[in-house]
Structure formats: C-alpha cells, structure tokens
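A.B. asks: give me coordinates for this.
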Amino acid sequence: MTTDASGTSPVNHPEPVPQTLRYSAFTRDPAGGNPAGVVLDASRLDDAAMLAVAGEVGYSETAFVTGGDEEARRFQVRYFSPLAEVAFCGHATVALAVALAERFGPGELVLDTPAGEIPVATRMDDEGTVLATLTSVPTRSRPASDTELDAALTALGWAPGDLDPELPSHVAFGGNDHLVLAAASRARLAKLDYDFDGLAEVMRRHGWTTVHLVWRESPERFHARDPFPVGGVVEDPATGAAAAAFGGYLRTLDLVTSPARITIRQGEDMGRPSVLLIDVDPQDDRTRVTGRAVPIGDVESSVADV
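C.D. replies: Reported below is the predicted structural model:
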C-alpha cells in the first residue's frame, strides 16, 4: 500500500498477474497433443489464485513454478486442473521443461513436485526442437478389485467381454493412481461415450486421476484414451502421468523382459494426435517418458469440451 500525491490517501496496487505460457505437449503440431498452461513465476500466488488461473486457462492442467534455484536448475512445481490440484502431471511437466530449456538452455532439470522429485533431461533434436525426458517416481501396479472394475465398467458402458483377457485390469501408480483397462479391439477403444458424472464419482471414490484405456497393437506399440472427468475434462489427449504408470504396469506383469521403448499413440480419436515414448526396464521401477512440446499461438486449443 502507498499514498497518493498528497501523502494522505491509501492507494492499493494489486500484485501483477504473472504471464501464463501455453504449450501443446507430445506433438510437433500446436493443433495436436495436449495443451498445458505454464506459469514460470508463481511464487506470489496462493492456492486459490493458482486454481483461478488454471480455470481461466481451461486446459486439463497448468504447471506453476512456485520457487527454485535457476543456477542449480532445480524448481518447485505444483499442478492444477480447472477443478483441483493434481500431485503430478506428465504433459504439463514436458511443457514446463521445454519452456525452461528455451529460457535457460537445454540440459538437466530437477522438479520438486507434490508427488516427489522428478528429474527431466532436455536436449535439442536434429530439427532444432526441444525433447524432454522425465523420470517418474517409483511405479507400482496391482490388480483392480471386482468392486472397482464393476463400477468403472458400468460408468463407461463397457461389458466384461470388451476387455482383452490377456491384459488384466490394474490400478497403476506413477505419481498418482490410474485404472488401466485394456480394450479387446481398436473399435472398442474408438467408441468412448460414458457417464461423465458417474465415472467422476467412481474415480473420486477410489482416488484415480484418469482411467487409462489401452489397446495393444503390438508388444511395443499401444493406443490409449484417458477419460478425465475428475479434472472437468471429458478426455485427455496425451497423459504423461498415465504413461509413466503404464510403464509400471508392463513391468509388474512381466510384459517387458528387457529394456524396451514403447510407443503410445493417444488423442487420435478426438482429433489431437499425440505420441508418447516410454522407456521401461524390468530392473528399474521408474519409467522414462519422452516427448516434445510446442508453443500455442492462435490455434483453438482448449480441450475441455471435446
């Protein structure tokens, strides 16, 4: 608070609103991938202000840098959807890492998130764009209970016969929990018309961030869709956190017997194609998730109503 020219009247000067950058992650095309907000200086924002910014941006998540050490390239990060804080978000992490690399140059970063420490390596590819590889917190995966599975299938409008019997349903963790359901066919995966409020209630009850629906094209190539009603979004076009958890799922089920790179294609059925690369090592409980992010200009990019 300051005074006016007479020195008597108080004058309030609100804190300036920090700039919100917009990137689309896991794509080369700003019209594809998953949009994320990035706020590089959120040190003066409280929880309510960050939630308000995330709601105004309207993307599935916005990443906020709340502190850090630029020289050490270590930053404190929080993530908010339009409805709530999220412990970890993969696509917003990739977007943030690319933004930091563009500001400070490529190299190693460390992000301190509510889910734990997330190292991120950034480098320039042969085409001059930044690639980011995040290393997840330790992953784990367990079979879904009959109660969990029945409730999810009912909300999705799926029958047990719609599932691939060779890929059991699990709850997988890679910073937060995701229900993993494998579709028996690509056609089943393509038809996503679910009870938004019903699935949101099931997810809140069990603490799932997304439902990770997958179809196996080959052992090294999967297609995915991620309903995200608990974040106020019908579907996420690229979900790095779910991809990290899925790496733990593959490792737990011994579906990866030697170090392997798995390609996950997501967002194709909603018109925002995305490519996520995960590196899974049966001797390492952490998943490495790689992708690009590109700035969003005037492209219509909100996915909240898709």
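A.B. asks: CA only for contacts and neighbour counts going forward, please
C.D. replies: Noted.
A.B. asks: buried ones in stretch 118-133?
C.D. replies: 118-123, 130-133 (16 or more other C-alpha atoms under 10 Å).
A.B. asks: distance between it and the chain's centre?
C.D. replies: 17 Å (C-alpha atoms, centre = their mean, to the nearest Å).
A.B. asks: span of it from start to end?
C.D. replies: 10 Å (C-alpha to C-alpha, to the nearest Å).
A.B. asks: for residue 24, see how far away residue 46 is.
C.D. replies: 25 Å.
A.B. asks: no no, residue 268
C.D. replies: Residue 268 is 15 Å from residue 24, by C-alpha to C-alpha.
A.B. asks: neighbour count winner among the two?
C.D. replies: residue 24 (28 against 18; other C-alpha atoms under 10 Å).
A.B. asks: is it true that that one touches residue 275?
C.D. replies: No - applying C-alpha atoms under 8 Å, one finds residue 24 not in contact with residue 275, separated by 11.8 Å.
A.B. asks: list residues touching both of the two?
C.D. replies: Jointly contacting residue 24 and residue 275 under the rule C-alpha atoms under 8 Å, 6 or more residues apart in numbering are residue 33.
A.B. asks: could you dump the buried residues of stretch 118-133 into JSON lines and include secondary structure and distance to residue 78?
C.D. replies: Formatted as JSON lines, the buried residues of stretch 118-133 follow (DSSP: H, G, I helix; E, B strand; the rest coil; distance: C-alpha to C-alpha, whole Å):
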{"residue": "118", "secondary structure": "strand", "distance to residue 78": "12"}
{"residue": "119", "secondary structure": "strand", "distance to residue 78": "15"}
{"residue": "120", "secondary structure": "strand", "distance to residue 78": "15"}
{"residue": "121", "secondary structure": "strand", "distance to residue 78": "19"}
{"residue": "122", "secondary structure": "strand", "distance to residue 78": "20"}
{"residue": "123", "secondary structure": "strand", "distance to residue 78": "23"}
{"residue": "130", "secondary structure": "strand", "distance to residue 78": "22"}
{"residue": "131", "secondary structure": "strand", "distance to residue 78": "21"}
{"residue": "132", "secondary structure": "strand", "distance to residue 78": "18"}
{"residue": "133", "secondary structure": "strand", "distance to residue 78": "18"}
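A.B. asks: to compare with the earlier structure, here is another sequence to fold:
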Amino acid sequence: MSQNSGTEILRYTAFSADPAGGNPAGVVLDASGLDAAAMLAVAAELGYSESAFLTGRNEPGHDGPPAVREYTIRYFSPKAEVPFCGHATVAAALALAERDGPGDLVFRTSAGPVPVTVAREGGELRATLTSVAPEVMDIAPDDLAEALAALDWPAGDLDPALPPRIAYAGARHLVVAAATRERLADLDYDFARLEALMHRLDLTTLQLVWRSSSTVFHVRDPFPVGGVVEDPATGAAAAAFGAYARALGLVPDTATLTLHQGEDLGRPGTLTVELRSDDVRVRVSGTGTRIEG
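C.D. replies: All right, here's what the predicted structure looks like:
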C-alpha cells in the first residue's frame, strides 16, 4: 500500500500466486474523489499496463442490501483509459475479497456489466470474471499485412489452422497465431508503426498465440497503445481468444483452455478460459496476490 496525494493505492498481481509472476495492477478501492486526469496520473506513476479505479458502489435498496455487491469501475493504462481490463478486474476483485470476504461481485464497466466470483481454493483466492457478449470479425488483408510488417513476421511464419481475426469481449484484440514457439518467442516489433495501426483499428492489444496442444496455448500481447511494450497477462484478450477459438470451431462449444503468458518476460502466469455451450459469454479465471511495498 502507498499513498498518492492522499489516495490509497494497492498493488496486486493477477494470474499468478507469486508476486514476481503474472501481471501487476494498481487498485484504488475508493476513487470517488478522483477525476479522469487524476486517475491517469496515478496509472502513469505506477507504470503498470493498467490500474483499476472503483468510482462508486450501489446503495442498498429499501428491502435491504443487494444480493450481489456492485461497483462502478474504470481502467487506465499509463497513456489512456481503456474500456475493459481483465487482469485489473481480477486484481480489484481479489482486493475486495481480502477486505470484505469472497463472494459474488458485479463491476459496471464502460463495456457493460462484468460479473466476478471470488472463491478460496486450496488456501488461495481465485477470481472468475464473465465477459460481456463477444464478437469475432474479419480483418482486412491490407491491415493484416501492416500488422505483420510492424511485427516483422513473414506470412509464412503463421499457423494456417488459426487464421487472423479481430476478437472482442469487452475490448478489441487482433489474434495472430505463430506456427512455432520460436516465432512467438522472437518478438521485436516496430512500436510506433504498430501503435498507429492499433489506434486506427481501435485495438487494445495483439493476441499473439502458439498452439501447444488442443486446449493449451502460449500467448503474448504487445500493448503500445497503452504505453507498454508488452502486457504480461491479459484477461480481456484471453476472453476474446476464447470467443475466437469457439467461433472458428477450434475447440468444442464447451471447453476449458489454458493460456500461458509472461514466460518470455520472466513473469509467468496462467489464465484459464472456460466456454459453455449454454452461454455465449466467456469466463476467465486466475489466482493473484498482493504486492507489498
């Protein structure tokens, strides 16, 4: 915990039980007195890929408190506000669970309501978020060519079984699949060029993937529009990828996928993606822990 102009700022990592793994996020549980400029300043000072700010909580009705705690939440990268962030959602949910106890929450995001359940499993807290309704869209050939040029990835290095698409589950991500783990590991892209394309296409990250098995994937997420070279663990992109995999028939309508992310950055994390045949929404879950200091 630290103080920034009187604001209590917590630090959590999401998608790893090790503070040195996963994706760190700042969490402000009471941001009701902060405007957008102040929230952006906090996020920029922290330097994490995103931070979460709870700007309000629903009030109990006349018949008593609501069954589910609801909060209005906003997310900021060091450069801009983003509509939805999965790892900061997990971080905020874990912070609330440590303060108030596990249970069900709803975060009111600019992308729509995102239910979250926090449960204690084997001594660890685990948060599961449910995305907004997803979409999967084609990408224009010229836009894909520009993305590959910015990445310096030859088209022949892609996996033809996982064609590029734009996927959305609260934020837009371009999914591009590498044919080999070596291709995924060799990431050295043109920051400004990719940033310009992502702004034009309204993309939050690129979801770069390599398929290890039928349900296990390794992923990396360049995030230049947020002022960060790479996001260590990306819950929003994991949800979008789950929708992508289902829409393209890569996995059954009911499936559990495991995404490994952050290994190439030295911050390994694990994201679990659950698909259900009776619900178009995607569930993403993971552990997390407090970062002291």
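A.B. asks: return the member of the buried residues of stretch 118-133 of the first structure nearest to residue 204 of the first structure.
C.D. replies: Checking these against residue 204 of the first structure by C-alpha to C-alpha gives residue 118 as the nearest, at 25.0 Å.
A.B. asks: residue in the second structure matching the closest one?
C.D. replies: By TM-score structural alignment, residue 118 of the first structure lines up with residue 114 in the second structure.
A.B. asks: could you report the distance from residue 16 of the first structure to residue 41 of the first structure?
C.D. replies: 11 Å.
A.B. asks: of the two, who's got more company?
C.D. replies: Between residue 16 of the first structure and residue 41, counting by other C-alpha under 10 Å, residue 41 is the more crowded of the two (16 against 7).
A.B. asks: all strands of the stretch 151-293 of the second structure, in order?
C.D. replies: 165-168, 172-177, 205-211, 216-223, 228-231, 255-261, 269-276, 279-290 (DSSP state E, counting those that start in this stretch).
A.B. asks: for these, could you give me a markdown table that also reports mean neighbour count and distance to residue 100 of the second structure?
C.D. replies: Below are the strands of the stretch 151-293 of the second structure laid out as a markdown table (neighbours: other C-alpha atoms under 10 Å; distance: least, C-alpha to C-alpha, whole Å):
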| stretch | mean neighbour count | distance to residue 100 of the second structure |
| --- | --- | --- |
| strand 165-168 | 25 | 32 |
| strand 172-177 | 26 | 32 |
| strand 205-211 | 24 | 32 |
| strand 216-223 | 23 | 32 |
| strand 228-231 | 20 | 29 |
| strand 255-261 | 21 | 29 |
| strand 269-276 | 23 | 24 |
| strand 279-290 | 23 | 15 |
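A.B. asks: quick check: which of these is nearest to residue 17 of the second structure?
C.D. replies: strand 279-290 (4.9 Å).
A.B. asks: find me the equivalent region of that closest one in the first structure.
C.D. replies: Using TM-score structural alignment, strand 279-290 of the second structure pairs with 284-295 in the first structure.
A.B. asks: list of residues touching that stretch?
C.D. replies: Counting by C-alpha under 8 Å, 6+ apart, residues outside stretch 284-295 of the first structure touching it are 21-30, 94-95, 98, 129-140, 174, 240, 243-245, 247-248, 251, 275-281.
A.B. asks: one more time with 6 Å, if that's ok
C.D. replies: 22-27, 95, 131-139, 244, 247, 276-280 (C-alpha atoms under 6 Å, 6 or more residues apart in numbering).
A.B. asks: ok, stretch 224-235 of the second structure next?
C.D. replies: Counting by C-alpha under 6 Å, 6+ apart, 22-23, 77, 79, 86-87, 195, 221-223, 261-262 sit against stretch 224-235 of the second structure.
A.B. asks: just flag the most distant two among those.
C.D. replies: Every pair of the contacts of stretch 224-235 of the second structure checked by C-alpha to C-alpha; the farthest is 22 and 195, at 23.6 Å.
A.B. asks: between the two, who's got more neighbours?
C.D. replies: Neighbour totals were compared for residue 22 of the second structure and residue 195, and residue 22 leads with 33 against 22 (other C-alpha under 10 Å).
A.B. asks: so who does the corresponding residue of the first structure for that one touch?
C.D. replies: Matched by TM-score structural alignment, residue 22 of the second structure corresponds to residue 33 in the first structure. With contact set as C-alpha under 6 Å, 6+ apart, residue 33 of the first structure has these partners: 24-27, 272-274.
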